[in-house]
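J.: Here is a sequence with its predicted model. Questions after.
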Amino acid sequence: MSAEEKGTAATDVTHPSHEVHGDEANVPLDLPAGWKYKQISIFGYKLPWYASPRVQLLMVAFVCFMCPGMFNALGGLGGGGRASATLADNMNTALYSAFAVFGFFGGTIVNKLGVKWTLAFGGIGYGIYAISLLVSVHKTEQGFSIFAGTFLGICAGLLWTAQGTIMISYPNEQEKGRYFAWFWAIFNMGAVLGSLIPLGENIHLSLTAHSVNDGTYIGFIVLMFFGAFLATLLCNAGDIIRPDGSKVILMKHPSWVSEFVGLWETLRWEPLIILLFPMFFVSNWFYVYQQNAVNGAVFNVRTRALNSLLYWLAQIIAAGIWGSLLDFHSVRRSLRAKITWVVLVVLTFAIWGGGYAFEKTYTREDVDPEPPTNYVGKDWSDSGYVGIMFLYFFYGFFDAAWQASVYWLMGALSNSGRRSANYVGFYKGIQSVGAAVVNNLDARHLSFKTEFISNWSLLAGSLVFAAPVIFFKIKDHISVEEDLQGTDETVADVLPSGHPEKNVDV
């Protein structure tokens, strides 16, 4: 293993002691020499070093801001900004089918290439996807469109595996909810600002327009490729040192075989993780209904852009609230898990109950823009829009609450970077299988009522399956020696000298 892959332990070199501020204030720390570990003081406050979890997560968030954030803004328009969602459905079926495979086994490539090159490669696929949509507006190139969807599936599988591993393995366990909130807020700010592109470009279009203009796609393409470049400035996991001096647990000599073994060992170590699989499966299922059957089907272009902006803005608000509550240290973590489950049940029935009231007012045939219906989408100036706007806003709020809870639950089951990578692999792989299935069903013009019922029933049912894990497996704390059982790592490998858990016998 190279020095770049493995990193340098905090105790391997002698360096003047640094003082850490913030959550780890007044903890003396010997950091390695080099620019990655230098701290800059501003008004007496020492900023985190470059190779710290906070700085790296911030950079990853901005990569996702530019790439999947802009993709979400484009998808939030319904049908990728086109009048018909069929092409986007077919592209997304290919996308999520490829994503499912590379979501499961992306951990091997992440560990081989390192997070920065994996994220950089992953970002390229988003730009090509947007290019294919622009091309499709002027000329039907079904082959190129399906290729772009498949290639993005590969890229996204790698990008999100790297991102998920960073988010639940870099922070200490008491900070994981807040780290999710910071990431999710910045990431979704990309979708919010990205939604301003089609809103600004199309605000003066005819109220009967069904497709966005070329400038919208060009803006997305430029930003997506910039995000891929930004990823090359990241550090690899082996360089990261936490504020308490501990390191991220790294996988040694990964291979396709070891990835299969790792997935099996994860199931053997924590078989009840299977009960979270339904939550994983449905976590992207509802996007198709919300974006295509509600926003894309019912509204005109400029109102779709406004709805998309509000949807992703709601995600930022929800992430801030959810992240703070999940890390509310005055309440034991095991109790917080139970409260989270109860709140998710309430939100599922309250928000989707409102959705059912709206869904009953139209069918797929009623809102078809093609003859004989010639439906003209609703505008924000029409009466009755405000109620639907709030429903769509809370759909976005619900999405962030669901995703935050899933990430937090996975993080609460383990602090090991290796197990975390496998959890994320299961999560993104199973999530993508669900997305591929529902995009294919939408391309076959499944009725909106059936789509809605599938969403509500899968969400409610998945919470029932997850209850045993949430109520009986989430502990208040996972010790290092417990987390390392079944691996070839030792406490000495991952904790600095003098750490409170360093003297544990393993």
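T.: Received the coordinates, thanks.
J.: hey, let's count contacts and neighbours off CA atoms from now on
T.: Noted.
J.: What segments of the stretch 201-350 of the chain are strands?
T.: Listed in chain order, the strands of the stretch 201-350 of the chain (DSSP state E, counting those that start in this stretch) amount to none at all.
J.: same question but for the stretch 1-150 of the chain, I mixed them up
T.: 17-20, 27-30, 41-42, 45-46.
J.: Show residues contacting the first one.
T.: Okay, so that is strand 17-20. 25-31, 46, 48, 243 (Cα atoms under 8 Å, 6 or more residues apart in numbering).
J.: and here's the other structure:
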Amino acid sequence: MTDSKTAMSKAYDGSPELTDNVADIAHGVNMEVYRATVPLWKRVWQHSLTQMMLLSVQAFCGPAMADAITGLGGGGLATAKVSNICTAITYALLAIGSSSVCFMGGPIVNKIGVKWALVLGAMSFPIEGSAYYCNSKFGNQWYLILSGAISGIGTACWYVAEAGAIMTLAPSASRGKYLALWIVSRNLGQLVGGAINLSKNHEKGVDGGVSPDTYIAFVIIESLALPFALLITPFEKVVRSDGTRIITSETLSTKMEMKRILKTMTSKLVVFSALWALWSFFYSGTWSTYLATYFSVRARALSSLVSPFFCIVGCFGLGFILDMKSLSQRRRAQIGLFTVVILNVGVYIWSIIMQVKFNHHNPGHIDWQDALYPSAFLPYFFVQTTGPLSQSYMYWLLSSFATDAQENVRNGAAFRCIEAIGQAISYGMNTQTTNNPLVGFCVTFGLLGAAVYPMIMLVNTTPDRIPADVVAEEQDAALEKIEHLKVSNQTPFGAPV
């Protein structure tokens, strides 16, 4: 209640962080005045879709390129073990970093802001690509492993800021489509990585790692994230497409922020979604090992190139379902969960069947001309859609419970921390099971089964409306009442009674 009063007081006083020369109330913006008084370039820059696109470009340049390298199978190296060790370290430190940022998330975000958290993270992106280049060119594996430590710490800051932003920027009725844009951008790195790799490693019979020049292209793309991070605008300046502002609360003391964070970590939302978070990225380590073990270099490249296409269709399809106005938010959450679970179950049953066959008869390195290629590749093709669907759905669900932007940051940090732990365990496990991905497939499938029941319990408590929207409407009503009292207490000549 204190936060609501503070926000109303700022709006009434014409505070620049809320009004920015725009005639508005606490949550809504007078769009006619906004268009008349704010230059076009600034309106475009402050638009929620523009900010989501800037964030999506960073996701493409950073995490997507990291996934593209992973999607080459063992990072494109001759053997998957060193790559898996490097990636495991990255996510272990990402988990530690996310934990630190989660417990200190409020003070950090409130002090430096989402923009500068993204900038700090973007600066660490090119380190991974350069390490793979040095390993491929000079064979110095120590830098590859060290890069996992350095980029893991730097990227943790970016991931937490990103999680809060993607759940906050979208208008209430378009969250599914906004998240689809982000998740597709994040996964298009596989397409670019596959195209780069295929253009340089398309000859039949080539075995081992990809060429060193491939990693130079990755480094260049990873470096482009920084200028786009610098273009991010603070939450309080963003105007959504439906004419609403983002609800932000006042800066809290460190002691109060710690209390809020502890409350977040023990909340029903985090506890019930923890297993889903652990599972949501767990598949990536096993599938990277699967590609490196059973596919030729050019077949890996082709797999990375074509896999994202169905992801685009699937993610936007789920986005439209989650944004259906004819259904309540709870009903959309239930339909979304059912869709995601059924698709994942089908993929994992297929994957386990294929791996059992490979355990009985090792196919060697499968090329795209081999008759076995379609049936061996298709499970990977579909998991590159069902995995992102699971992640997009979870962030949509988390944003359905938030009361303000700061709570989205705390929830996102908690989810990202658990998510990174799952990835670290997955890649660490695959360093010990390099020649038998069946263990990884079974563990991942088991985690999905364990995560479903808590998720059903959580989904069935989804509020029919986003709490942040309810708070905003209460603020608007209170401001209207204040304005009405202000007018009624003046004489017809405008002087106070």
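T.: It's in. Since the model is a prediction, treat every value here as computed from it, not as a measurement.
J.: Make CSV out of the strands of the stretch 1-150 of the first structure and add mean neighbour count and distance to residue 465 of the first structure.
T.: CSV is the format used below for the strands of the stretch 1-150 of the first structure (neighbours: other Cα atoms under 10 Å; distance: least, Cα to Cα, whole Å):
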stretch, mean neighbour count, distance to residue 465 of the first structure
strand 17-20, 16, 42
strand 27-30, 17, 42
strand 41-42, 8, 49
strand 45-46, 14, 45
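J.: gap between whichever helix or strand residue 181 of the first structure is part of and the chain center?
T.: Assigned by DSSP states H and E, residue 181 of the first structure belongs to helix 176-202. Taking Cα atoms, centre = their mean, to the nearest Å, the mean C-alpha location of helix 176-202 of the first structure is offset from the chain mean by 12 Å.
J.: ok, average deviation of it from the second structure?
T.: After superposition onto the second structure, the average distance of helix 176-202 of the first structure to its aligned residues comes to 1.6 Å, using mean Cα distance after the TM-score superposition for the first structure.
J.: Just tell me what residue 157 of the second structure corresponds to in the first structure.
T.: Across the two structures, residue 157 of the second structure finds its equivalent in residue 158 of the first structure, going by TM-score structural alignment.
J.: burial count for its match?
T.: For residue 158 of the first structure, the count of nearby residues is 32 (other Cα atoms under 10 Å).
J.: Residue 490 of the first structure versus that one, what's the distance?
T.: With distances taken as Cα to Cα, to the nearest Å, residue 158 of the first structure is found 28 Å from residue 490 of the first structure.
J.: now do residue 470 of the first structure
T.: The span separating residue 470 of the first structure from residue 490 of the first structure equals 28 Å under the rule Cα to Cα.
J.: Which one's more surrounded, those two?
T.: With other Cα under 10 Å as the criterion, residue 470 of the first structure and residue 490 differ in neighbour count, and residue 470 comes out ahead with 24 against 16.
J.: quick one: buried residues of the strand or helix carrying the match of residue 157 of the second structure?
T.: Under DSSP H and E, the secondary-structure element containing residue 158 of the first structure is helix 142-169. Buried residues in helix 142-169 of the first structure, counted by 16 or more other Cα atoms under 10 Å: 144-169.
J.: Check for me that residue 463 of the second structure belongs to a strand.
T.: No. For residue 463 of the second structure, which was evaluated using DSSP: H, G, I helix; E, B strand; the rest coil, the result is coil, with no strand membership.
J.: which one is whatever residue of the first structure lines up with it nearest to, not counting chain neighbours?
T.: If you follow residue 463 of the second structure across to the first structure using TM-score structural alignment, you land on residue 475. Sequence neighbours aside, residue 334 is the residue nearest to residue 475 of the first structure in space, at 5.4 Å (criterion: Cα to Cα, 6 or more residues apart in numbering).
J.: Residue 447 of the second structure now?
T.: Taking Cα to Cα, 6+ apart, and ignoring the residues beside it in sequence, residue 447 of the second structure has residue 279 as its nearest neighbour in space, at 5.8 Å.
J.: what sits against the one you found?
T.: 419, 422, 444, 447-448, 451.
J.: Fine by me, we can end here.
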